[in-house]
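Asker: sequence plus predicted model, see below.
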Amino acid sequence: MSKQTNDRKIEHINIITNDETVDRKKFYFDDVLLKHRAMPEIDLEDVDTSCTVLGKELSFPLLISSMTGGDHELVKTINKNLATAAEACKVAMGVGSQRVMFENPDAAESFAIRQYAPTTLLFANLGAVQLNYGFTETECQAAVDHLEADALFLHLNPLQEAVQPEGDCN
C-alpha cells in the first residue's frame, strides 16, 4: 500500500477520535423512533431475533460493517477487537477494503482475524471500482481466501472516491 493510502486510513480514525467538528455528544439512536406498545401481544420469552444467513446462525440480523485495514498497529487492534465482539455477540462482520493488502503485503496482517471470530459470518471486501483497474476474479478470491471469509462485498463509494485526492473515479 502506498504511504499515502496507509496515512489516509489512519487519518479516518483520527478524524473520528480527535476532530473537534465531530459531534461526540450526539446519540444517533435518539433519531430512531420506535412505536410504543405498552401491551404487546406476545411474551418476551417468545421473541427470537436469531436468523440464518449463508448457513451461519446469527443472534440478531446485525452486521459490523467495513471499518478499516492497513499496515498500522491501530487498525490491526481495531479489526481484532471488532472480530472478537462479533464472535461474542454472534453477529456478522465485514472488514474494510482489502485493496490495501494488494498494494502492500504487510497490510494483510490487519485482516487476519478469523482466529478471533471462528464461527462468525465474515465478509471480505473490495471496491467494485478496482475491477476497472485490473482486479480480476484472482484478487477477489485472494481476498476471500486470506480472510477465510464466507462471502465477498464489492462496495461502491463514488462520492468518497471523487472527493479524496487519490480517489479512483472510473
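Answerer: Thanks, I have it.
Asker: when you work out contacts or count neighbours from here on, use the C-alpha atoms and nothing else.
Answerer: Will do.
Asker: and what about the residue nearest in space to the middle of the chain, helix, strand or coil?
Answerer: For the chain, the residue nearest the mean C-alpha position is residue 66 (1.7 Å; Cα atoms, centre = their mean). What DSSP: H, G, I helix; E, B strand; the rest coil gives for residue 66 is coil.
Asker: these two touch, right, it and residue 83?
Answerer: No - checked against Cα atoms under 8 Å, the pair residue 66 and residue 83 is beyond contact range at 11.5 Å.
Asker: find the residues that touch each one of the two.
Answerer: Counting by Cα atoms under 8 Å, 6 or more residues apart in numbering, the shared contacts of residue 66 and residue 83 are residue 93.
Asker: for the residue lying farthest from the centre of the chain, helix, strand, or coil?
Answerer: Distance from the C-alpha centroid of the chain, by Cα atoms, centre = their mean, peaks at residue 39 (37.6 Å). Following three-state DSSP, the label given to residue 39 is coil.
Asker: ok, and here's another one to check against it:
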Amino acid sequence: MISDRKLSHILICRDLDVSFKKGTHLDDVELIHCALPELNLEEIDLSTNLFGKKISAPIIISSMTGGHPETKKINERLAKAADKLGIGICVGSQRAALEDHSLRDTFGVVREISKDLLVIANIGAAQLLSPKAKEYAEEAISM
C-alpha cells in the first residue's frame, strides 16, 4: 500500500543513519576572506518571484511527506516554517491521495497555512503518462 510506504520513508529517516557517506568536495574549496565593511547587509535583497508568488529567498523546502495520516503534522509544521520564512514548499508525491481521497488532507494542510505560500505539487511520471494525466495534475494542484 502506498500509504504505508510513505510512512516507511519517514521512519527510515527518523530511525536509521541515512547520511550521505561521500563528500561533496566543498572541503577542498577555500574562500579567500574579503572584508566588505562598507556593505550594509540590510540592503541585500534575496527575494524573487517564482510562478507568480514572491518568496524571500530562492529556497524551497522540498519534502517527501504526505500520503499517510501520520505525515499530516509534519507537512503542517513544514508549511508553518515556510510561511514564517517567506519561502516556498514542495509536497511529497501525491499519488497516494490521487488513489485514496481520504489522504488529501495530508497534503492540503499545507495550503491551509497561508494563501500567499508558494506550494508546488508533486506527481510522478507514471501519472503524467496516464490517460488521466490532466485530471491527475489538476487534482494534485487543487490539494
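Answerer: Yes, it's here. From a predicted model like this one, the values you see are computed outputs, not experimental measurements.
Asker: sorry, back to before: now do the same for the residue farthest from the centre of structure 1: its match in structure 2.
Answerer: Using TM-score structural alignment, the partner of residue 39 of structure 1 in structure 2 is residue 35.
Asker: what's the spacing between residue 88 of structure 2 and residue 19 of structure 2?
Answerer: From residue 88 of structure 2 across to residue 19 of structure 2, the span is 24 Å (Cα to Cα, to the nearest Å).
Asker: comparing those two, which shows the higher neighbour count?
Answerer: The neighbour count for residue 88 of structure 2 versus residue 19, taken as other Cα atoms under 10 Å, is higher for residue 88 (25 against 7).
Asker: what helix or strand is the aligned residue in structure 2 for residue 142 of structure 1 located in?
Answerer: Residue pairing (TM-score structural alignment): residue 142 of structure 1 is matched to residue 139 of structure 2. Per DSSP states H and E: residue 139 of structure 2 is located in helix 133-142.
Asker: count the neighbours of residue 55 of structure 1 for me.
Answerer: Using other Cα under 10 Å, residue 55 of structure 1 is surrounded by 9 other residues.
Asker: got it, and the one 4 residues further on?
Answerer: Using other Cα under 10 Å, residue 59 of structure 1 has 15 other residues around it.
Asker: counterpart of it over in structure 2?
Answerer: With TM-score structural alignment as the criterion, residue 59 of structure 1 matches residue 56.
Asker: check residue 93 of structure 1 too.
Answerer: Under the alignment by TM-score structural alignment, residue 93 of structure 1 pairs with residue 89 in structure 2.
Asker: in terms of helices and strands, where is its match?
Answerer: Residue 89 of structure 2 belongs to strand 88-90, assigned by DSSP H and E.
Asker: and the nearest residue to residue 9 of structure 2 once chain neighbours are set aside, how far is that from residue 11 of structure 2?
Answerer: Residue nearest to residue 9 of structure 2 in three dimensions, not counting chain neighbours: residue 64, with 7.8 Å by Cα to Cα, 6 or more residues apart in numbering. For residue 64 of structure 2, the distance to residue 11 of structure 2 equals 12 Å [Cα to Cα].
Asker: one more: residue 3 of structure 2?
Answerer: In terms of Cα to Cα, residue 3 of structure 2 sits 13 Å off from residue 11 of structure 2.
Asker: of those two, give the one with the bigger neighbour count.
Answerer: Legend: neighbour count by other Cα under 10 Å for residue 3 of structure 2 and residue 11, higher for residue 3 (19 against 11).
Asker: just give the nearest non-adjacent residue to the counterpart of the more buried one in structure 1, would you?
Answerer: Mapped onto structure 1 by TM-score structural alignment, residue 3 of structure 2 lines up with residue 6. In this structure, residue 6 of structure 1 finds its nearest non-sequential neighbour in residue 70, 6.0 Å apart by Cα to Cα, 6+ apart.
Asker: for residue 95 of structure 1, same thing?
Answerer: residue 66 (4.4 Å).
Asker: need the contact list for the one you found.
Answerer: Contacts for residue 66 of structure 1 (Cα under 8 Å, 6+ apart) come out as 93, 94, 95, 96, 97, 125.
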